[in-house]
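Colleague: got a predicted structure here, sequence first:
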Amino acid sequence: MKPLFFKFFITFCVLLSFAGCKQERQAIAQPQASQILIDSTLHPADSIDAFIQPYRSRLNAVLDAPLSYAPKHITKTEGQWNTPMGNLMADLLLDRANAVARIRGEQIVDMALFNFGGIRSSISKGPVSERTAYEIMPFENGLIVVGMPGRAVKKMVGFLTTASRPHPVSGIEIILRADGSLKSARIQGQPIDDERIYYVATSDYLMGGGDRMDFFADRVSISDTGYKIRNAMVDYFKTIDTLKAETDNRFIQLDTL
């Protein structure tokens, strides 16, 4: 009898524990939402503002620390085929890409190409800081070097000569006749050789065909510098005491045929 009694007793305890664990069905409450208008009537919370103030102060100190100096206002609106701001951007990309190539022992970069629309601000006269770089280049695009045969570079030249905007270049000289046809194109002072591989510093956005620059599809190599273009700008500013940016003869149109 005792073994049977113990079996019933254990079974009763197990059933009782299951009954105690049973939960009532929960009803889902009707969700509620409201809009909070963010304008001048919304006041910041003092506790949150006090919490982030040290971080804000440190960030502003870093962003506004002078790196270089601009003796005059530098914009991309002066010039038909090349502009001061565009020339500065293309020159610094070529400079930084070659700095990386020298460290790595890689092929020296021949030229640089950027896009007019990628320049989102000008540089005001006065101190140039890291904040300046963020204003000019708010995107996360990277600086890469693309290896291209000369015939693909000639397609690039054709694109540039018919573009409606002065896309920045460096390391290349393009001369148009008065009627807009191409008179000559030279890279580092030499005519473009169809079979030679040229190394072009540009952004990963353009390399992927951005701004209709499809000629990059004919590339034979890609080398990532590890630089965000914005960071390349900051490092360049640190190496230059006074920025020099002018329109010049790198891309011009003659008055006569």
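Modeller: That came through, no problem.
Colleague: C-alpha only now, for contacts and for neighbours.
Modeller: OK.
Colleague: for the helix or strand containing residue 102, buried residues please.
Modeller: Using DSSP states H and E, the element containing residue 102 is helix 84-104. Judged by neighbour count (16 or more other C-alpha atoms under 10 Å), helix 84-104 contains these buried residues: 84-98, 100-101.
Colleague: ok, now stretch 53-66?
Modeller: Residues of stretch 53-66 classed as buried under the neighbour-count rule (16+ other C-alpha under 10 Å) are 63, 66.
Colleague: hmm, who's touching that stretch?
Modeller: Outside stretch 53-66, the residues that touch it by C-alpha atoms under 8 Å, 6 or more residues apart in numbering are 127, 128, 129, 130, 131.
Colleague: need the nearest residue in space to the fourth one, chain neighbours excluded.
Modeller: Think residue 130. residue 63 (4.9 Å; C-alpha to C-alpha, 6 or more residues apart in numbering).
Colleague: from residue 129, how far off is the one you found?
Modeller: Using C-alpha to C-alpha, to the nearest Å, one gets 6 Å for the distance from residue 63 to residue 129.
Colleague: same check, this time on residue 209
Modeller: Distance, residue 209 to residue 129, by C-alpha to C-alpha: 31 Å.
Colleague: quick one: which of those two has more around it?
Modeller: Using other C-alpha atoms under 10 Å, the more surrounded residue of residue 209 and residue 129 is residue 129, with 21 against 13.
Colleague: tell me the contacts of the more buried one?
Modeller: When contacts are counted by C-alpha under 8 Å, 6+ apart, residue 129 touches 63, 64, 65, 66, 67, 68, 234, 237.
Colleague: put this beside the first:
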Amino acid sequence: MRITYLFILLNIFVFSSCKEQNLHLSKIEGKQIAITDSIENNTEIEAYIKPFRDRIENDLDSVLAYSVDTYTKKDGEYNTAIGNFMADAVYSESNPIFKSRTGHDIDMVLLNHGGIRSILSKGNVSKRTAFGLMPFENSIVVVALKGEQMNAMIDYLSQGKRAHPVSNLKLKIDKNSKVIEAKVNGKPIEKENTYYVATNDYLYNGGDNMSFFKTNDSLYVLNYKIRTALIDKFIKLDTINPVIDDRFTQIK
């Protein structure tokens, strides 16, 4: 009887030991490791990556064009030379892509003043210049808007009174920010018309409170970065000499 009882206990122990256990994570600990100049460089790694780094540096610094002056986003109240250049570059470089895919032309371009991240210095212009102006990975998209949404855009620009870069838009406001004139491609905005507006993915997704982009007929993703458009424009130009003009003005 004692032997049978002992055998039963052994079986219970074996089967309970073999039973799959459910493990649960109860605690996570992290530790911050500071990377400082006290950490010695690995000479083998440095030697390996040096040719690649040198090639990239040379590519970034190769001269593409020449800027006749220094331009900043602060050089105008409602439009700036550098903002005008960037908006016009987006139009000229992305319109052929859009037209080849859709058969339509881009009607206008709207970017954001805050998206200009550096000055355009007088002197040689390179790919590094483009990375300074647009360090973000923002891509160009084209949004199809009806006249109602276009009017919402005009209200946004007239009330915001910032030098957001635009192309193919003529906007004039009075001293009270009331719209006197608003034309796209030289024509007044028609309520029932569809307008193809090039912008960037950040603004399309509501950046800078540009909510009017979300009510649209269609969205076209060009897979073409603003920075790449700038580089392509630099390559085509020998001399860069943008100006402040009358595309967005206030009558005082």
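Modeller: Done, it's in. Given the structure is predicted, the values throughout are model-derived calculations rather than measurements.
Colleague: sorry, back to before: so which of the contacts of stretch 53-66 of structure 1 sit within helices?
Modeller: Using DSSP state H, the members of the contacts of stretch 53-66 of structure 1 that fall in helices are 130, 131.
Colleague: make CSV out of the contacts of stretch 53-66 of structure 1 and add distance to residue 57 of structure 1.
Modeller: CSV is the format used below for the contacts of stretch 53-66 of structure 1 (distance: C-alpha to C-alpha, whole Å):
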residue, distance to residue 57 of structure 1
127, 19
128, 19
129, 16
130, 15
131, 14
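Colleague: just the contacts of stretch 53-66 of structure 1 now: which is nearest residue 255 of structure 1?
Modeller: residue 128 (36.8 Å; C-alpha to C-alpha).
Colleague: how near is the alignment partner in structure 2 of residue 216 of structure 1 to residue 129 of structure 2?
Modeller: Using TM-score structural alignment, the equivalent of residue 216 of structure 1 in structure 2 is residue 213. Distance of residue 213 of structure 2 to residue 129 of structure 2, given as C-alpha to C-alpha: 29 Å.
Colleague: contact partners for the residue most central in space within structure 1?
Modeller: By C-alpha atoms, centre = their mean, structure 1 has its centre lying nearest to residue 141, at 2.6 Å. Going by C-alpha under 8 Å, 6+ apart, residue 141 of structure 1 touches 203, 204, 205, 228, 229, 230.
Colleague: swap in 7 Å and give it another go.
Modeller: Residue 141 of structure 1 makes contact with 203, 204, 205, 228, 229, according to C-alpha atoms under 7 Å, 6 or more residues apart in numbering.
Colleague: what is the neighbour count of the second one?
Modeller: Read it as residue 204 of structure 1. Residue 204 of structure 1 is flanked by 20 other residues according to other C-alpha under 10 Å.
Colleague: my read: it touches residue 140, true?
Modeller: No. Between residue 204 of structure 1 and residue 140 no contact is recorded; they are 9.7 Å apart, counting by C-alpha atoms under 7 Å.
Colleague: in stretch 113-132 of structure 1, what counts as buried?
Modeller: Of all the residues in stretch 113-132 of structure 1, those buried under the rule 16+ other C-alpha under 10 Å are 113-116, 118-119, 121-123, 127-132.
Colleague: looking at those residues, which is nearest residue 198 of structure 1?
Modeller: Distances from residue 198 of structure 1 to the buried residues of stretch 113-132 of structure 1, taken by C-alpha to C-alpha, are shortest for residue 113, at 12.4 Å.
Colleague: what about stretch 162-169 of structure 1, how long is it end to end?
Modeller: Start and end residues of stretch 162-169 of structure 1 are separated by 15 Å (C-alpha to C-alpha).
Colleague: contacts for that stretch next, please.
Modeller: Under the criterion C-alpha under 7 Å, 6+ apart, residues 80, 81, 82, 86, 87, 90, 112, 113, 114, 115, 116 lie in contact with stretch 162-169 of structure 1.
Colleague: quick one: the helices in structure 1?
Modeller: Per DSSP H, structure 1 carries helices over the ranges 2-21, 46-63, 84-104, 130-136, 150-162, 204-207, 229-239.
Colleague: what do we get in structure 2 for residue 85 of structure 1?
Modeller: Aligned partner of residue 85 of structure 1 by TM-score structural alignment: residue 82.
Colleague: which residue packs closest to its match, ignoring adjacent ones?
Modeller: residue 71 (5.8 Å).
Colleague: which residue in structure 1 aligns with that neighbour?
Modeller: Using TM-score structural alignment, residue 71 of structure 2 sits opposite residue 74 in structure 1.
Colleague: so that match makes contact with residue 84?
Modeller: Yes. Assessed by C-alpha under 7 Å, residue 74 of structure 1 is found in contact with residue 84 at 6.1 Å.
Colleague: mind listing the shared neighbours of those two?
Modeller: In contact with both residue 74 of structure 1 and residue 84: residue 245, using C-alpha under 7 Å, 6+ apart.
Colleague: what range does stretch 127-145 of structure 2 cover in structure 1?
Modeller: Using TM-score structural alignment, stretch 127-145 of structure 2 lines up with residues 130-148 of structure 1.
Colleague: list the buried residues of the matching stretch.
Modeller: For stretch 130-148 of structure 1, burial by neighbour count (16+ other C-alpha under 10 Å) applies to 130-134, 136-138, 141-148.
Colleague: could you tell me the end-to-end distance of it?
Modeller: In stretch 130-148 of structure 1, first residue to last residue: 32 Å (C-alpha to C-alpha).
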